[in-house]
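**Q** output the structure for:
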Amino acid sequence: MTKKTEVTVEEKLRALYDLQLIDSRIDEIRNVRGELPLEVEDLEDEVEGLKTRMVKLNNELETLNEQISNRKNLIEEAKTLIKKYNEQQKNVRNNREYNSISKEIEFQELEIQLAEKHIREFKAQVEQKKEVISTTKERLSERETHLQHKKDELDAILGETEKEEQALIEKSAEYENSIEPRLVSAYKRIRGSVKNGLAVVSIERGASGGSFFTIPPQIQMEISSRKKIITDEHSGRILVDPALADEEREKMNQLFSAL
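**A** Model (predicted):
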């Protein structure tokens, strides 16, 4: 029976650093997209809101025009009644009938005045509504143009990076599965708590990558020996020596180029 080969600390460090390089490349791709997906989503919501507003405004305008039409019909009906009452007055038999018809005529004349007043008010509202519709229409057109521009921009970026990102996500999962769960859990915890998502960094000019705190020579020697996993006491990041980092970067750059 073949004895299972135990994974060395160096192999674990290489695998962790490779995973970091893959995840950092995914981060870079997503940073290129930046806020574009959210911008597109916000613009889509705004355009939808403006379209809904346009429908509401046009419905309100239609209602106002109907009100004007109704008042005009009322005026015509009142004029017809006045004409009829005027004819009836010519054939009245007494003052009581005459006065009764006069009141009807007076009432219809008041109805006409009230209807004309309402028409003026409705027409003023129509003009105001048309201005709002015009402004909203211009805003909608401008936002739709801007939305299309942002969608084209996002589609172009997605077209360039989507395939690579998906391949990298699969590689990241593949590398995770090759590392013991305890280390993956620690890696993810550190990655989620530090700037730029860098959980594994190499020593640069005597300090951990992205840090100004110098690492004592003795600790640097231990890191270079690759005998145990050492973390930076200030940031908590896992540390690797520069030589290992260079080797893995070269290897992963070849992998990235092939995607």
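
**Q** going forward, measure contacts and count neighbours with C-alpha atoms only.
**A** Will do.

**Q** for this structure, give the helix that spans the most residues.
**A** Secondary structure of the chain per DSSP state H: the longest helix is helix 95-177.

**Q** can you give me the buried ones in the helix or strand just after that one?
**A** The helix or strand immediately downstream of helix 95-177 is helix 181-193, counting by DSSP states H and E. Buried residues in helix 181-193, counted by 16 or more other CA atoms under 10 Å: 184, 187, 190-191.

**Q** for comparison, sequence B:
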Amino acid sequence: MATKKEVTVEEKLRTLFDLQLVDSRIDEIRNVRGELPLEVEDLEDEVEGLKTRIEKLNTELENLNTEISNKKNLIEEAKSLIKKYTEQQKNVRNNREYNSLSKEIEFQDLEIQLAEKHIKEFKAQIEQKKEVIKQTKERLSERENHLKHKKGELDDILAETEKEEEALIRKSEEFEGLIEDRLLNAYKRIRSSVKNGLAVVSIERGASAGSFFTIPPQVQMEIASRKKIITDEHSGRILVDPALAEEEKAKMENIFASI
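**A** The predicted structure is shown next:
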């Protein structure tokens, strides 16, 4: 990074305008990317969310199948007990023993009915979850394809602009190193608070670029003299004269062409 030194106001204005041109070029590159990085990030999150949902639904399916298996085992056990109690009834010694076994048989029969009811409910839940899984997989496939397309777009743009952006960032840092801290901080403050990040603008048709407020002729002369830093009283932007702006634009175009 270049060392800071005492420079004239005109040199400060030229360096500030050069920095603005570089930073505006970086802004253009990032605007080309636009919302793509955020779109890709959102799509990645959505895809992960859908995958997690499918995993959860598959786990729930496994649990339901386990529940069905458990209920079927319970039914088999109940049937075995009914068979056992029915056999025992043939050898009872009194009505009390017979009635007691009848109650056991009745209870096991109720257990079977309840288990069969649960199995029916579990099977209905399984069909419902299978349908949700099918729909979620379709959505996942569609989102994955969309993500692939958007990633391809982003990769293409990055391949075209990444090298240039990195070179421009280095150039921006180089110019920042030539500007005194107070002035650089003012530039950054203005840049962050105005439209399009334009902190340094030239006069166009008697007004600051992008403004409809006319600058008085006396102020225009002061700006053209390049003896002090003058800001637009309406927007707060730093102003430079058209001739200086054109000279620096031509110079920077050559630099941009070599990047």
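
**Q** which one of the buried residues of helix 181-193 of structure 1 sits closest to Thr80 of structure 1?
**A** Taking CA to CA as the measure, Thr80 of structure 1 lies nearest Arg191 of the buried residues of helix 181-193 of structure 1, at 85.5 Å.

**Q** Thr5 of structure 1 and Asp155 of structure 1: what is the separation?
**A** For Thr5 of structure 1, the distance to Asp155 of structure 1 equals 47 Å [CA to CA, to the nearest Å].

**Q** when these two are compared, which one has more neighbours?
**A** Asp155 (15 against 6; other CA atoms under 10 Å).

**Q** state the distance from the more buried one to Pro181 of structure 1.
**A** Counting by CA to CA, the separation of Asp155 of structure 1 from Pro181 of structure 1 is 36 Å.

**Q** and the longest strand along structure 1 with helix 181-193, angle?
**A** Counting by DSSP state E, the longest strand found in structure 1 is strand 200-204. Angular relation of strand 200-204 of structure 1 and helix 181-193 on a 0 to 180 degree scale: 70 degrees, by axes from the mean of the first three to the mean of the last three CA atoms, to 10 degrees.

**Q** mean distance, the next helix-or-strand element following strand 200-204 of structure 1 to its aligned residues in structure 2?
**A** Proceeding N to C from strand 200-204 of structure 1, the next assigned helix or strand is strand 207-208, under DSSP H and E. Taken against structure 2, strand 207-208 of structure 1 registers an average deviation of 0.5 Å after superposition, with mean CA distance after the TM-score superposition for structure 1.

**Q** for strand 207-208 of structure 1, packing partners?
**A** Packed against strand 207-208 of structure 1, as judged by 3 or more CA pairs under 8 Å, 6 or more residues apart in numbering; DSSP states H and E, are no other helices or strands.

**Q** downstream of it, the next helix or strand is which one?
**A** Counting by DSSP H and E, the next helix or strand C-terminal to strand 207-208 of structure 1 is helix 217-225.

**Q** what comes up buried for that next one?
**A** Neighbour-count burial for helix 217-225 of structure 1 flags 220, 223-224 (criterion: 16+ other CA under 10 Å).

**Q** want to try TSV for the residues you listed, with distance to Ser172 of structure 1 as columns?
**A** Compiled in TSV, those are given as follows (distance: CA to CA, whole Å):
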residue	distance to Ser172 of structure 1
Gln220	28
Ile223	24
Ser224	25
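
**Q** and which of the residues you listed is nearest Leu38 of structure 1?
**A** Leu38 of structure 1 lies nearest to Ile223 out of the buried residues of helix 217-225 of structure 1, by CA to CA, at 42.0 Å.

**Q** about what we covered before: next, the angle from the longest strand of structure 1 to helix 217-225.
**A** Note on geometry: by the same axes, to 10 degrees, strand 200-204 of structure 1 and helix 217-225 are set 120 degrees apart in direction.

**Q** give me the contacts around strand 200-204 of structure 1.
**A** Here strand 200-204 of structure 1 makes contact (CA atoms under 8 Å, 6 or more residues apart in numbering) with 16-17, 20, 187, 208-209, 237-242, 245.

**Q** ok, now with 6 Å
**A** 17, 209, 237-242 (CA atoms under 6 Å, 6 or more residues apart in numbering).

**Q** most neighbours among those, which one?
**A** Sorting the contacts of strand 200-204 of structure 1 by how many neighbours each has (other CA under 10 Å) puts Val240 first, at 28 neighbours.

**Q** spatially nearest residue to that residue, not counting backbone neighbours?
**A** Ser202 (4.6 Å; CA to CA, 6 or more residues apart in numbering).

**Q** that neighbour - how many residues pack around it?
**A** When neighbours are defined as other CA under 10 Å, Ser202 of structure 1 has 22 of them.

**Q** how about Glu174 of structure 2?
**A** Neighbours of Glu174 of structure 2 (other CA under 10 Å): 15.

**Q** from Thr15 of structure 2, how far off is it?
**A** Counting by CA to CA - Glu174 of structure 2 and Thr15 of structure 2 are separated by 10 Å.

**Q** contact partners for Ser69 of structure 1?
**A** Contacts of Ser69 of structure 1 (CA under 6 Å, 6+ apart): none.

**Q** which SS class is it?
**A** Under DSSP: H, G, I helix; E, B strand; the rest coil, Ser69 of structure 1 falls in the helix class.

**Q** against Val126 of structure 1, how distant is it?
**A** Ser69 of structure 1 sits at a distance of 13 Å from Val126 of structure 1 (criterion: CA to CA).

**Q** how about Leu57 of structure 1?
**A** In terms of CA to CA, Leu57 of structure 1 sits 10 Å off from Val126 of structure 1.

**Q** so what sits against both of those two?
**A** With CA under 6 Å, 6+ apart, Leu57 of structure 1 and Val126 have no common neighbours.

**Q** neighbours around Glu55 of structure 2, how many?
**A** 13.

**Q** what lines up with it in structure 1?
**A** In structure 1, the residue matched to Glu55 of structure 2 (TM-score structural alignment) is Val55.

**Q** and that match, what helix or strand is that in?
**A** helix 36-89.

**Q** just say helix, strand or coil for the residue lying farthest from the centre of structure 2.
**A** Centroid-distance maximum for structure 2: Arg93 at 79.4 Å, with CA atoms, centre = their mean. Three-state call for Arg93 of structure 2 (three-state DSSP): coil.

**Q** for Thr5 of structure 1, helix, strand, or coil?
**A** Judged by three-state DSSP, the three-state class of Thr5 of structure 1 is coil.
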